[in-house]
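give me a 3D structure for the following:
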Amino acid sequence: MDTELTFSSRRSPVVSLHGCVASSQQLASTVGLDVLKQGGNAADAAVAIAAALAVTEPCSTGLGGDAFCLFFNGNTGEIKGINGSGRTPRGHTLDFLLSRGYSAEAPPPAFDVLNVTVPGAAACWWDTVQLFGSHKLSLQEVLNGAVELAEEGFPVAEVTAHLWAHSLAVLRDAGRDLGGDLLIHGHPPKHGQVFKNPFLARTLKEFGERGKEAIYQGRVAQATVDIIAQHGGVMTLDDLKSHQSELVAPISTTYKGVRLWEPPPNSQGLAALLLLNILENFPLKDLGHNSSDYIHILVEAVRLAQTDASHYVGDPDHATVPVKALLNKSCSRQRSKLIRMDRFMEGVEPAPMTGSDTVYFCVVDCQGNACSFINSTYHCFGTGLVPKDCGFSLQNRGAGLSLQHNHVNCVAGGKRPFHTIIPALVTDCATDPQKPRLLASLGVMGGMMQPQGHVQVLFNMLEFGMNPQQALDSPRVFVKYDHKENQWSVNLEEGIKPEVADALRRRGHKVNWPVTGHKRSEFGRGQIITVGDWWNPSVNHKTHPSKVLWAGSDPRSDGCAMGY
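All right, here's what the predicted structure looks like:
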């Protein structure tokens, strides 16, 4: 399989006045922009994009996965979130897993049916439109673009074709095959090959006509329960029928005049905020962008923040998460004292998991509303199990649960697992605290890369004056824990200087450099829309705020930003 992927083009940021979308698929971005032009708002367009991505990038997302949403109300300045993550079946208890012969040291394999949690995406789409939408368009109208893509077919994009083939190879190595719904004559579609998904078109039509009931009751629910039962799972129709999204209050912290908003636990948004609080104590701009000093500080802070998150973040319905205490600035300052420029910390325990196949996208409309949205099936096609005649695969998000009885993420019936996926918003914090000014909607998907990605692209703009496209183009760093070797590694993308890698090695870091080609996917794929050019150091955005929308789309994916 060809693993090369060269970045041969340079893109300018997209600028517009009336509305803007950014996603990992050009066709999905077009669908979202069409909804804005038809009178829909940012929430409507986000759901349209979510559905279109379920068609055009099914290896990463779909109705069989989970979703999170943050919505900024342009009229009130209020920010609300939806936790669209699903729960384990009620019968999926620790005793049940132990009786099956599994243990903390030997949990179910990643693609096992026992890792299927209730898919929360459909309910999240429905609730996003109902709670935040314009109500000028019906759900059926919002989904029309995706239905058309599924029925008429679409040419598969380059990066997606690679992910599709890679995902299928991984699944087959694990003894799983997607079946006919998501393949063409048993093979993944090639770049430019037209793919149709009539089963998903039917499912989306039913969803548009009947709402959540079409997914969590009836034909689709029965097909979901049937395939899970066939492979030894315990999900029931009642598990699906009782699923509800949760309306949540986002959590936030400040950094040099801006406020970063993230979803609360069971998502890992807390890790991004802890990371900001720690890094606020260091002169990062003076250290230089992607210098060895800058990256060293970033690496140490990531280890601290993600270790804390792994110890505390879980389903708040099953455990108390001390979010306020962990976000306390004095606490973060104490944590920062543990970082030394001349040594590599020892004894930091790992986060529970790495890797993710996910889509992140964002929308800002002409009313100043913003929707930051993320949707995932976790690993490639999730479990790879496809309910009969439904056109989507079921996620394996249950792999985020532990079989250690005293762990915050210990498995239990009806429990939401630790969740990697996080959308973000950025506002100012210098004006009226009751009505903050929107600065950006942003996100970077990719498992444990996500909080690191949020902070790196934010710093690229805030500390180093990059526009949104430059902030995404810039080479990134991914700090991850290698469970096989029992140590942390520092992965540096091609474009970071070799002398920087050498300097980090001298400091004791295990460095992987350069990461090139399709392997760059581990650094995530992001999207950004900013309101005004507040990141431009030559502009006083406080006295001359601009309504111009600036947007960027990650070159590591197939998509684009579009505006009008």
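
rest of the way, CA atoms for contacts and neighbours
OK.

residues in contact with residue 21?
Going by Cα atoms under 8 Å, 6 or more residues apart in numbering, residue 21 touches 29, 32, 33, 361, 362, 363, 364, 529, 551, 561, 562, 563.

now, which of the residues you listed lie within strands?
361, 362, 363, 364, 529, 551, 561, 562, 563 (DSSP state E).

can you tell me the closest non-neighbouring residue to the fifth one?
Taking Cα to Cα, 6 or more residues apart in numbering, and ignoring the residues beside it in sequence, residue 529 has residue 551 as its nearest neighbour in space, at 4.2 Å.

another one to check against the first:
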Amino acid sequence: MRNFQIPGRSVAYGTQGMAATSSPLATLFALEILRNGGNAADAAIAASAVLCITEPHMTGIGGDCFALIGKRDGTIEGINGSGRAGRRADADWLKSARLTSIEPRSVHAVTVPGAIDAWAALLARHGTMDLQEALKPAIKLAEEGVPTTPRVASDWAQEVADLAADEGARLHYLVDGRAPRQGEVMRYPALARTLKLIAAKGRDGFYAGEVGEEIVATLKARGGLLTLDDLAETKASWVEPISTSFAGVELLEIPPNGSGLTALIALNILKQFDMAKYGVSSIERYHLQIEAMKLAWVLRNRHIAERAAMTVTPEELLSDKTATDLAALIDMKRAVVNPENKIPMPGSDTVYLTVVDRDGMAVSFINSIYWAFGSGIVTPKSGIALQNRGANFVTEIGHPNCIGPGKRPLHTIIPAMVRAQGQVDMSFGVMGGAFQPMGHVGVMLNRYVYGLDVQEALDFARAFPEEGRVEVEAGVDEAVHKGLAALGHDVVAAADPFGGGQAILFDRAQGVLAGGSDFRKDGLALGL
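Alright, predicted model coming up:
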């Protein structure tokens, strides 16, 4: 239970449904749909569309999405709504382009937006509404305007230079050449018109006709490869989740090209240690979590790609042998340095939301344009910020994740779901680019090893190993700073908080839903 003498949030409870998002308006509209008879799939799509208006730097219809859908009977399926590189991005093009990487703000980082097709597919399979109904709240807000919330205003102000460099971005996402101020109302008339076309014509209102033509023309003018055929062929994939057991429960993730596999590998490593004997805020807990993620990250970078391109299977990476071999590399007295050299080769922006309805359907949903405002390329007429997911490709020919025609890149966004005793136990996610697998591992430890409630599990102070350093949030105790440094970690203060998160827990003993929403964002969890 939280300490009521210090700032914090209480767990939200409900009996007839719940929504947790990073925007109060998205949460409220999701609940309104549930209250009016819609289900969790309807509410999730409506909330995602609203987030495109309230957090346009984090998400948009020019991006991708993934979702896990859990049913009352405990079955869970996934949908992969990530887009692909253009068909013309072949080896001959790559050689002639002489690219050493796909730069995040370059036109070649723009992959086909997969979200709208996935929204339509999810509603068709699990919803009670179509896009016309689900998009009504977002259209209303885009036309009438929304106040800019504090975290959004803070993030937006850091992107002015990149936005000013693009015609469409200047037009739709700057006010007299500046970012909107906290509380300032922003309207998106061009995006409202685009959403109305999608509402009227379905997914083809985005991928064909005037909107699709403008996307292709905007990219072509910058040397882009995408064609109308690339857009038209976009199709979301229904997938079977991958999973591992941990602390008596099962964590499920979207399979590759998603990077949820990274979290599962790290948890398998941590299973080799008695985590419960270390305190929740102990140096040992932080050290082990950091080391496990460093080792899992090596395998992520080497192997995770579109499933058909992988040369090592997820099953191999999740094997007991892989876990024990990696765990043996961890020294409780010293940090692993250059973990890439110790593992032999074999023979950061997003929104997350979760909704549960009165019938027990849970939707774990994540939508993103990757970097803030994606590629920074915005279509002038339709107001669409185009994602830069292609920046996750590599250009090394022969690498599983090398850019290629019609190929999906390694993806950072990962929704999660936990199953216990055959039933959905928790739907959760932690946004924040590359941090997300670390966030999933942290929530799993906090909830299922240390017994924290869903709000405490999200609020817990975070650390993340990246580029040879360990960045720690301001909430990490100074004794942990010193203890990690003494173990050889290069500890530095994080410039920004790590992501955000949402979670809904099925408290079956009391017959209620318990929800949490990360304080690092502007949102909240509310129940019916």
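
where does the TM-score land?
After superposition, the two chains reach a TM-score (TM-score structural alignment, normalised by the length of the second structure) of 0.95; 517 aligned residues with a Cα RMSD of 1.6 Å.

out of the ones in strands among the contacts of residue 21 of the first structure, which are buried?
In these, burial by neighbour count holds for 361, 362, 363, 364, 529, 551, 561, 562, 563, counting by 16 or more other Cα atoms under 10 Å.

so what corresponds to the third one in the second structure?
Which is residue 363 of the first structure. Using TM-score structural alignment, the partner of residue 363 of the first structure in the second structure is residue 355.

nearest spatial neighbour of its match, skipping sequence neighbours?
residue 19 (4.4 Å).

return the distance of the one you found relative to residue 177 of the second structure.
Distance of residue 19 of the second structure to residue 177 of the second structure, given as Cα to Cα, to the nearest Å: 36 Å.

please apply the same query to residue 121 of the second structure.
38 Å.

what is the burial count for residue 346 of the first structure?
Around residue 346 of the first structure there are 8 other residues, counting by other Cα atoms under 10 Å.

A strand includes it, no?
No. Counting by DSSP: H, G, I helix; E, B strand; the rest coil, residue 346 of the first structure is not found in a strand; it is coil.

map it onto the second structure.
Under TM-score structural alignment, residue 346 of the first structure pairs with residue 337 in the second structure.

picking up where we left off before, what would the buried ones among the ones in strands among the contacts of residue 21 of the first structure look like in CSV with distance to residue 261 of the first structure?
Shown next, in CSV, are those (distance: Cα to Cα, whole Å):
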residue, distance to residue 261 of the first structure
361, 16
362, 14
363, 16
364, 16
529, 15
551, 19
561, 22
562, 24
563, 24
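
re earlier: higher neighbour count, residue 121 and residue 177 of the second structure?
Using other Cα under 10 Å as the criterion, residue 121 of the second structure and residue 177 rank with residue 121 on top: 21 against 13.

excluding covalently adjacent residues, which one is nearest to that one?
Looking at residue 121 of the second structure with Cα to Cα, 6+ apart, the closest residue is residue 236, at 7.2 Å.

return the distance of the equivalent of that neighbour over in the first structure relative to residue 356 of the first structure.
In the first structure, the residue matched to residue 236 of the second structure (TM-score structural alignment) is residue 245. To residue 356 of the first structure, residue 245 of the first structure is 22 Å away according to Cα to Cα.

so if I had to pick from these two, which one is more boxed in?
Set residue 245 of the first structure next to residue 356 and count neighbours by other Cα under 10 Å: residue 356 wins out with 25 against 21.

so the residue nearest to the more buried one when sequence neighbours are not counted, which state does it fall into?
Nearest non-adjacent residue to residue 356 of the first structure, counting by Cα to Cα, 6+ apart: residue 447, 4.5 Å away. State at residue 447 of the first structure, reduced to three classes by three-state DSSP: coil.

which SSE is residue 521 of the second structure in?
Per DSSP states H and E: residue 521 of the second structure is located in neither a helix nor a strand.

that one: how many residues sit nearby?
Using other Cα under 10 Å: residue 521 of the second structure sits among 20 other residues.

got a list of what the match of residue 346 of the first structure touches?
residue 468.

gap between it and residue 267 of the second structure?
From residue 337 of the second structure to residue 267 of the second structure the distance is 20 Å (Cα to Cα).

same question, residue 460 of the second structure
18 Å.

so the two - more neighbours on which side?
Between residue 460 of the second structure and residue 267, counted using other Cα under 10 Å, the more crowded position is residue 267 (29 against 18).

thank you, goodbye.
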